[in-house]
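Trainee: Provided below are the primary sequence and the corresponding predicted coordinates.
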Amino acid sequence: MINNLNKVVIVFLLLIFLSISVVSAQENTSSEIGLNENATILEVEEKNDNAKVEINDDSAIASESEEEEINAVMNEDNLKGSGSTFTDLQKLIKKTDVNGTLILDKDYTYSDGDSEIVIDKSITIDGKNHVIDGKLATRILNITGDYVTLKNMKFINANNTQDNYGGAIYWNGDYGNIISCSFVNNHARHYGGAVSWSGTNGFLSRCSFVNNHAYDGGAVSWSGTNGHLSACSFVNNHATSGGAVYWNCKNAYLSASSFVNNHATSGGAVYWNCNNNGVLSACSFVNNHARHYGGAVSWNGANNILSGSSFVNNTANQFGGAVYWNGNNSFLTYCSFLNNHANEDGGAIICWWYSSGYLSTCSFINNTAKYRANAIYLCENNTNISECSFSIYRPKNTAVVKANNLIYYNNNSYQVDYYDENGNKIQSGWINNNITFSNLDNGKHNIKMIYNKDGSNFINYLIINGDSYLSASNVSMFYNDGTKYTIKLADYNRNPLANQNIQITIGSAKYTIKTDSRGYATLTLKQKAGKYTIIASFNGNDDYGPDNIVSTLRILDSPITKNKNLKMYFRGGTFKVQIINANGKHVGAGKLVKFTIDGKTYTRKTNKNGYASLKITLKPKTYTITIQYGNFIKTNKITVKPVLTAKNIVKKKGKTIKFYAKLVNTKGKPLSKKRIIFKLKGKTYKIKTNKKGIATLKIKNLKKGKYMIYTQYSKSKIKNTIKIK
């Protein structure tokens, strides 16, 4: 019976989606929205209604990213229109022919004395992304004409205090279209903070709604039959009923839209108050909240369908953390529920009243309620649950698993039997009660649960996640040496878990890396020198629970250490460095180090303590020395000072002239009693240094002129000039 019903639902949805596609094909317009020409643009893409809906962290992140883009728009300083008045726009509309197109080339702003703008004939207005600003003084548009189309327009700061309908637009004409428009900061006294739609056969697509407010339908209130709303986004709207959308008609279709951070007293995102042929499909609901019922959706009415949608992190202060349903003969299928919560009953769904409800092929992960039914609470007994899965995360390394009150029938409790993967009955109990499984290994288990209700068996599944294990080592490395941090994800049998996201945090840097076919995820480390903590996390999936591991990362600047600039006297110094490994220990003997100085390269081996040395015998001068070990290079300065010095002298002609030369050792201390050789005018003189290291040459009877004098001690040679005036 359930399979036949599912087939009927699928065929019905297919026909609906085909009709929506035909309507949407009439317009091919830009999906960009913004508040002014310089504002951040939000793209609203129409989703594939037939796409499989799954819940995971990525879907929640995508919705949160969309919210951030909209917040960027809201933070613009120029959240206002400028240009001409409402009266000017009204005149243009009146001048436009029936079935004609009006293209806007400027913004329009409410001015004192203006009235709302009335459209009473078939017309298309292409706003070209211009702004219509109500200045919080009036409703913007009152549409009574049929076959009106609005596209690429931005409606902001509308405030309807004249009547109850539509903050920005009251739509009372038939066969209307709103396409690729945005609505920000609009307000209505009762219905539809942005749009109140009473006309039949309306179509609203690829629009965004941010920070709108009303009593019913913070963004949109819809009472006209055959209404279609698709591919729209709703963020931060609020109301008493239906934080984003309030629907009160038959033949209503809401699809492929996203709802983030909307809130209301009932129906945090959507309040559905109609019977017959209502369809909500392929939508996502993230972080919506209701003070009473239905954190995301509150549905009052029979003969309706909710299908193919995801619900993440929605909450209700009373019943139905994600969905509250009050009506019979309705279907809820192919939906996913993650991390929803109710402060009373029904963490995900539902306080389901009346009879003949069908709930099938849905998945439930980590939903909670304070009192009864972490997943599904049923107020009546005539609702059947089949082919649903309930994922259970268990404590790591434990063989005992407890499933806490997933399903609760208010007026009855049915016996349920549990079977393992091999078809063996492993436990029995009552559907309203908790169930405990013992002696389970740490792997994944898919347990079939069968309960008999009114003579029919209904099959659902408990998915007990297996343990996951992350393994990684501490890392020691040199800066930018190409070292990779490697982590492995495996199950309890050490089988690799491929294609899974690993979150890695190093200081303030965050990365997401997928595991390969062997379960490994690698990250090339490019942090600066220092000590870091690496936190790697796997958040779990439908099959395996989460795990995390903490490692230490130590990055050294270079293996070349203790290299210092050197100042030395001629032939009196050795330049040396110590080579260390990534753990900070010296490398020992036999490692090759290259020194390049004065255009020549020398290769030296390290000693047992990791030191490599080069004796410097270069002439006095300042040199740059380059040290290379592997791919690492360091540079230093070496200054060679002379041991033998003398100064040029200029003297007047006299009988005796004294020329001084000073000699020091390699430590700069004076050398005495050392013979210094002077050569002047072809003659050689040998003179010993005194205790101050000074040798004095006395020269007599030099004529006027300039003379070259050469001074030498061992291998040190210098030349100076003597000038006689």
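Mentor: Everything's here; your move.
Trainee: going forward, measure contacts between C-alpha atoms and count neighbours the same way
Mentor: Will do.
Trainee: quick one, longest helix in the protein?
Mentor: What stands out as the longest helix in the chain, according to DSSP state H, is helix 2-24.
Trainee: residues near Gln503, how many?
Mentor: 16 (other CA atoms under 10 Å).
Trainee: Show me which residues of the longest helix of the chain are buried.
Mentor: Residues Asn6, Val9, Leu13, Phe17, Ile20, Ser24 are the ones in helix 2-24 that count as buried (16 or more other CA atoms under 10 Å).
Trainee: Please compare the first structure with the one that follows:
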Amino acid sequence: MSNKIFLLLSLFLVILSINAVNAEECSLSDLQVLIDNSSDTVNLDCDYAFVQMDSSGGVSVFDKDIKIYGNNHTIDGSNSSTLFEIKFSNVYMENINFLNAGNSALRIYDSNFVIKNCTFINNRAFDGGGIYIEGSSPGLIDNTLFLNNSGYQGSAISMYFWGNNELTISNSIFNNNSAPLILDADGDGNAHLFSIDNLLDNQMFYSECYRYGMPGNISFVNVTYNDFKNHSFKIKKGDAINSGIANKTIIFELFDKNDKLLINTTNITNQNGIATVDYSTLELGNYTLKVSYSNLSDTKEIMLRKEINFTMSVEDIFYGDDLTVKYNITNELTGIGELSIWYNDSYYVPYDPEEFNFHEPSYSMPFYLNESFITVPFLPEGNHLIFLEYLGDNIHRPKIINQSFNVYPFGNNLTGNKAVIHAPDIEKYFGGDERLIINFTDENNNSLANKNLSIKINGVTYNRTTNSNGQVSMAINLKPDYYQYLVSFDGDEVYSPSREIMEIHIHPTIVGSGYSMIYCRVQPDNYYEVTCYDSKGNPLTEGEVEFNINGVFYKRAINSEGKSRLNINLDPGTYTITSVNLQNGDT
């Protein structure tokens, strides 16, 4: 196969040489006129090259449906120009040799394209030496050669996709297209060798953009690249694409604080481009690490720390059950870690920093390292991914572990008649007399009397029995905050079990200036002001507020607008202040 590729390249170079001698040369400006004057089809009858009078932006194809047949002619950018800039068009290109572009041979934006039986040789650009593709640009590249193209990212092809794209690259060859390698030493003593290019043995760059919708898929059919022959595979939206350079030898040199060389060794990068060495014989502390590969090197101050043992286990649950996360971590560790739970199908979705579209976990909380389990209530149905993270300290390295689990619908495959819990979301002010009223019926909305329900709010479970109207009613005496509550029916000889999770929002009746730490300056207008409401959310017009500054108490009246102000005359400094609505004790 390698001999066939060599013969194909040799034959192509011979053909180019003959063309260069025999073909008449025209300028890119001539080609622009030919494109502009064509309504549908262009047949090239000479070679085209960039000359001093041409635009460095290349030949523009804008809002056209056009087919361009090259007849094996060349288009040469003389290392100065883009060859084609294609926007909002439908373009077919066949049997064209694209050479020596100075800023991509083709730059394609929001266009449909087909490229067949073409060659891209010795083209360069910062982004997309051979072809740069952006936006909603579905296309086909078939039986095409990419050779000796270069770019910082996307030496052969660079793609920024959005919209519903489907790109197929088939029966094509990618050889010796070069993007620069990057070598990085991290703070824990590892070396990472990688390229910006993340496809086809680091010859092609692919980036998903979620700004305008989901990106599409790329299919590679019978594609040869460097030492990989006739490969077929598919890249789907959301796939994590590896840009690491594997099987390369990295030199590690480690120095102490006196610049004494302690380690001088090598190791091979793994499939992710990561190489490391064993530092276990050294004392914990600070060192200088230099890593080298070929003409690349990187030097960093590193801290050698202990690896920790950190494991967890979780089991699938039913909707309404508490999730119990059991974990085990190195004994001497204390402090706080971080727990986060994500929907499994959204965790790997890239964010778009232009739109500040940063994905957030569905649940997160800190946890204490010296305990052995964590309880997480009220998770929604679905497949989830849980992470436990230890952030590290001066002795121990950080570590993140994860596991997937399911929250199954409650009541599946249970016998008995269906029972329905009608529980509302509640929104009220602190101290209000609104009650939580829950209706319990069968599936035909007939009330179910004398049924036992349990209601779990803020970690406390209350047992209630429905009255003759199928209702339970209970007062809500909670501090201002957001809460979820679980209503459960365990089932009986007639009706199957049922559960429902809803929300309660208790609004405060005293609202301060948004902070509890105040900084006093030497000026006459230092004060702290709060606004007070009654249990219906109406501003109070009388009463008092009690302020507490570092243990000293002050009472001030509430004015007709519901406001109470404490003037402050203290030495410059930072103070803690709290306030209490004396009408109901809300803080």
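Mentor: Perfect, I can see it now. None of the values given here were measured: they were computed from a predicted structure.
Trainee: Any idea what the TM-score comes out to?
Mentor: With the length set by TM-score structural alignment, normalised by the length of the second structure, the two chains reach a TM-score of 0.37; 321 aligned residues with a CA RMSD of 6.9 Å.
Trainee: picking that back up, and the buried residues of helix 2-24 of the first structure, which is closest to Ser389 of the first structure?
Mentor: Of all the buried residues of helix 2-24 of the first structure, Asn6 has the smallest distance to Ser389 of the first structure: 16.5 Å, by CA to CA.
Trainee: Please report how far that closest one lies from Leu13 of the first structure.
Mentor: If you measure Asn6 of the first structure against Leu13 of the first structure using CA to CA, to the nearest Å, the figure is 11 Å.
Trainee: and the helix or strand encompassing Ile93 of the first structure, what does it pack onto?
Mentor: Following DSSP states H and E, one finds Ile93 of the first structure within helix 86-95. With contacts taken as 3 or more CA pairs under 8 Å, 6 or more residues apart in numbering; DSSP states H and E, helix 86-95 of the first structure sits against strand 108-109, strand 117-119.
Trainee: follow-up on the earlier one: which helices and strands sit right next to the helix or strand just after the longest helix of the first structure?
Mentor: Note on helix 2-24 of the first structure: by DSSP H and E, the next helix or strand toward the C-terminus is strand 32-33. In terms of contacts (3+ CA pairs under 8 Å, 6+ apart), strand 32-33 of the first structure is packed against strand 42-43, strand 148-156.
Trainee: redo that, cut-off 7 Å
Mentor: Based on contacts counted as 3 or more CA pairs under 7 Å, 6 or more residues apart in numbering; DSSP states H and E, the elements that strand 32-33 of the first structure packs against are strand 42-43.
Trainee: Now do the strand it packs on: which elements does it pack against?
Mentor: strand 32-33.
Trainee: how close does the closest residue to Val401 of the first structure other than its chain neighbours sit to Asn3 of the first structure?
Mentor: Among residues not flanking Val401 of the first structure along the chain, Phe437 sits closest, at 5.1 Å (CA to CA, 6 or more residues apart in numbering). Relative to Asn3 of the first structure, Phe437 of the first structure is positioned 30 Å away (CA to CA).
Trainee: in what helix or strand does Tyr20 of the second structure lie?
Mentor: I think there's a mix-up here, since residue 20 of the second structure is Ala and not Tyr. Ala20 of the second structure belongs to helix 2-22, assigned by DSSP H and E.
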